[in-house]
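Engineer: mind looking at a prediction? Sequence and model below.
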Amino acid sequence: MELGIFLLAAQFEAGDQGAVLTAALDAGCAAEVAGFGEAWIAEHHFVPYGVCPSAVTFAAMLLGRTDRLRVGTAISVLPNTHPVLLGEQTALLDQLSHGRFTLGIGRGGPWVDLEVFGGGLERYEEEGWAESVDLLMRWLTRRRVAADGPQYHFREVPVVPRPLTRPHPPVIVACTTPASAALAARQGLPMLLGMHADDTEKAEMIRTYDAAARACGRDPRGVPHAAAAVALVADSRTEAVRELRTALPKWLGLGLPAHQTLDGHPRTMRDPRTYTDYLCSIHPIGTPKECIARLRRTAEATGITRQLLFVEGAGTRERTLENIHRLGKEVLPHLQAD
């Protein structure tokens, strides 16, 4: 089993956002010391839920601060940027990190981001999203690229720099719907499944992916899908759950409703306390032994052996670093041996 950490640069209390970002960067560095193979950073815009607006920029900083760690974006919001620009940034980081960068992409939400960055709803909807992914992957795999689609039109230009990794740098697609799973399968790309989904839902997405892959002549076996999970190690499950019930509802209550939809209509959000209890029920929370057992159950139920652990749930820099240390020392070695 492969374990990485997943960072949201989550702002639990009002205050210095620079300190939040620095704490997330420190957590990424601590993950390398603790023995993790990879660290991932999320991207959000205009909300305190996560204060990193550029996952690629953060990844570049973390790659420069580490020697071995693979670093990924979870995710870069593709409708907010031009696929060629994101492709150039990916190739640049692939070259300079000697292949340690993974690009995670996703649609994001129908948020006001689409208005601010000019992508519009067309790039978020299925056809525009598929066109963007196709252009990105052509950029990462060819020497010259042109575009003549509904969203992107330009003459043929050379790909500079070309990526180091062949056939292309690792790319993973955040999938929350069967349509996104089918798109990832057609492109031959693995899925990143979110921490809101339980094992049954994740297993169903894998079945959807596998069927779509076979339908277009691709073999789905061995695709390195990944799944995010909340993880908190404590001396007892009661203590871990208490910490999360103290920190997460306030953070979720402030951060999730801050998302503004493009059309201004309100979106129904989960009740923060109910959602916290749900997360505690499906993820590795508790003693090291309980965390190990939970991660093994998920791998057995879904076939996903690549788990990205959200480690900031207790809400403080000190507890995040302690959590990374304990996961690395008391959980990781047992699962690496599986």
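Structural biologist: Okay, I see it.
Engineer: switch to C-alpha atoms for all contacts and neighbour counts from now on
Structural biologist: OK.
Engineer: ranges for the strands of the stretch 51-200 of the chain?
Structural biologist: All strands of the stretch 51-200 of the chain, identified by DSSP state E, counting those that start in this stretch, fall at 70-73, 76-77, 101-106, 144-148, 153-158, 171-174, 191-193.
Engineer: please compare the first structure with the one that follows:
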Amino acid sequence: MTASPSMSPSMTLGLALDLGSEPAMGPVAAQLRRARPLLETAERAGFDSVWLGESFHARPEPFHLPSALLVLAHLAPLTTLGLGTGVLLVRAQDPDRLATEAALLDQLSEGRLVLGLGLGPPPLRGRFGGPDRAGGALLDTVLAGMRERWRDGGGAVPAPWRAGGPPVLVGGSGAAAVHRAVSAADGYYAATNYSDRVLARQASAYRDAGGTGTVAANRICVVDTDGDRARDHAAQHLGGLRDYYRSRGLWDVGRADGDPDPVLVGTPDEVLSRLRDHRRAGVSQIQVRVAPHPMPAEVARRTVALLGEHVLPRLGALPAGSREHDRSTS
């Protein structure tokens, strides 16, 4: 395992872009052009990175594209933000090609890449050059193989920009994912559909096991100075996203009766309160999905601007007596 950075005493925010193949969203190049003002707003607001998920669809879908590394390579010269995958689906990746292409993108971005990895659904086995193997052992093999290829003389040509390669986060909702994040990666990644309960459990388990790297989570987010207006935007524009996950049985993973919906919606103060809850559990980065189709662009930009103006400046060190403050200062 490469050395992991110490956990920051503050929480950072990243921007999770929603791109898709749904015809109503338009050509991919046009989607990326429309995303540029949002990227610029995120830079001005103090966000540190932009993230892309990955999906492989048999028919047009509204969320995520294949080949996230290819799209991030297009974004690299258009923004100064860090670049992240949230997440690449390992069952669809040839391991050697993945290590080589990640090293190349790390070069193209001059060391701005963070590689989030997950297994992906079983139907991806054997497709797109990916291994026809199942289970977490595949992810372990891929992680070890990438580390080997990224070492000096390990075979990746060109070698990564950073010695040892880009940081790697691994996802998963069980104990094995936490163990893998501590022992073989640089941090842990929680998906959009993980409940706050699962996120808190996984983040706490990672920290309790000695994990000192990034704990990142992806969250849908709508912020407005008028909380009711933010909730109206969410009700009007986020139903399709929830239905997309629910139709696949993937929404509210681990959620119990009475738990909040795993979204960040409301005033800056309301969202700040939720973010501080995540931070107390050990989460160090939240990637906000502010523009899932068909969220209006101006609503998404307003969310990012308000997060930068009213939330990020207050996501500094935790108050004395909180769980993560006590741990980070001990």
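Structural biologist: Nice, thanks for sending it over. Everything numeric here is computed off the predicted structure, so don't read it as measured data.
Engineer: quick one: TM-score?
Structural biologist: The TM-score (TM-score structural alignment, normalised by the length of structure 2) is 0.80; 301 aligned residues with a Cα RMSD of 2.9 Å.
Engineer: returning to what we had before: out of the strands of the stretch 51-200 of structure 1, which is closest to residue 307 of structure 1?
Structural biologist: Closest approach to residue 307 of structure 1 among the strands of the stretch 51-200 of structure 1 (Cα to Cα): strand 191-193, 9.6 Å.
Engineer: ok so, going back, tabulate the strands of the stretch 51-200 of structure 1 in TSV, adding columns for distance to residue 335 of structure 1 and mean neighbour count.
Structural biologist: TSV is the format used below for the strands of the stretch 51-200 of structure 1 (distance: least, Cα to Cα, whole Å; neighbours: other Cα atoms under 10 Å):
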stretch	distance to residue 335 of structure 1	mean neighbour count
strand 70-73	18	27
strand 76-77	29	26
strand 101-106	22	25
strand 144-148	43	15
strand 153-158	44	11
strand 171-174	23	24
strand 191-193	20	27
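Engineer: distance to residue 42 of structure 1 for those strands - can I get that in JSON lines?
Structural biologist: Shown next, in JSON lines, are these (distance: least, Cα to Cα, whole Å):
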{"stretch": "strand 70-73", "distance to residue 42 of structure 1": "6"}
{"stretch": "strand 76-77", "distance to residue 42 of structure 1": "7"}
{"stretch": "strand 101-106", "distance to residue 42 of structure 1": "9"}
{"stretch": "strand 144-148", "distance to residue 42 of structure 1": "29"}
{"stretch": "strand 153-158", "distance to residue 42 of structure 1": "29"}
{"stretch": "strand 171-174", "distance to residue 42 of structure 1": "11"}
{"stretch": "strand 191-193", "distance to residue 42 of structure 1": "12"}
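Engineer: out of those, the one nearest residue 333 of structure 1 is which?
Structural biologist: Taking the strands of the stretch 51-200 of structure 1 one by one with Cα to Cα, strand 70-73 is closest: 18.1 Å.
Engineer: so which residue is smack in the middle of structure 1?
Structural biologist: residue 74 (2.3 Å; Cα atoms, centre = their mean).
Engineer: nearest to residue 135 of structure 1, out of the strands of the stretch 51-200 of structure 1?
Structural biologist: Among these, strand 144-148 sits nearest to residue 135 of structure 1 (Cα to Cα), with 7.5 Å.
Engineer: ok, residues contacting the closest one?
Structural biologist: Residues from elsewhere that reach strand 144-148 of structure 1, judged by Cα atoms under 8 Å, 6 or more residues apart in numbering: 135, 138, 139, 153, 154, 155, 156, 157, 158, 159.
Engineer: what's the longest helix along structure 2 packed up against?
Structural biologist: Ranked by residue count under DSSP state H, the longest helix found in structure 2 is helix 28-45. Counting contacts by 3 or more Cα pairs under 8 Å, 6 or more residues apart in numbering; DSSP states H and E, helix 28-45 of structure 2 is packed against strand 12-17, helix 297-306.
Engineer: of those, which is nearest residue 244 of structure 2?
Structural biologist: Closest of the helices and strands packed on helix 28-45 of structure 2 to residue 244 of structure 2 is strand 12-17, at 16.6 Å (criterion: Cα to Cα).
Engineer: circling back to that earlier point, distance to residue 245 of structure 2 and mean neighbour count for the helices and strands packed on helix 28-45 of structure 2 - can I get that in CSV?
Structural biologist: CSV is the format used below for those (distance: least, Cα to Cα, whole Å; neighbours: other Cα under 10 Å):
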stretch, distance to residue 245 of structure 2, mean neighbour count
strand 12-17, 17, 24
helix 297-306, 21, 20
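Engineer: can I get the ones you listed in a markdown table including distance to residue 244 of structure 2?
Structural biologist: Below are the helices and strands packed on helix 28-45 of structure 2 laid out as a markdown table (distance: least, Cα to Cα, whole Å):
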| stretch | distance to residue 244 of structure 2 |
| --- | --- |
| strand 12-17 | 17 |
| helix 297-306 | 20 |
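Engineer: thanks a lot, see you next time.
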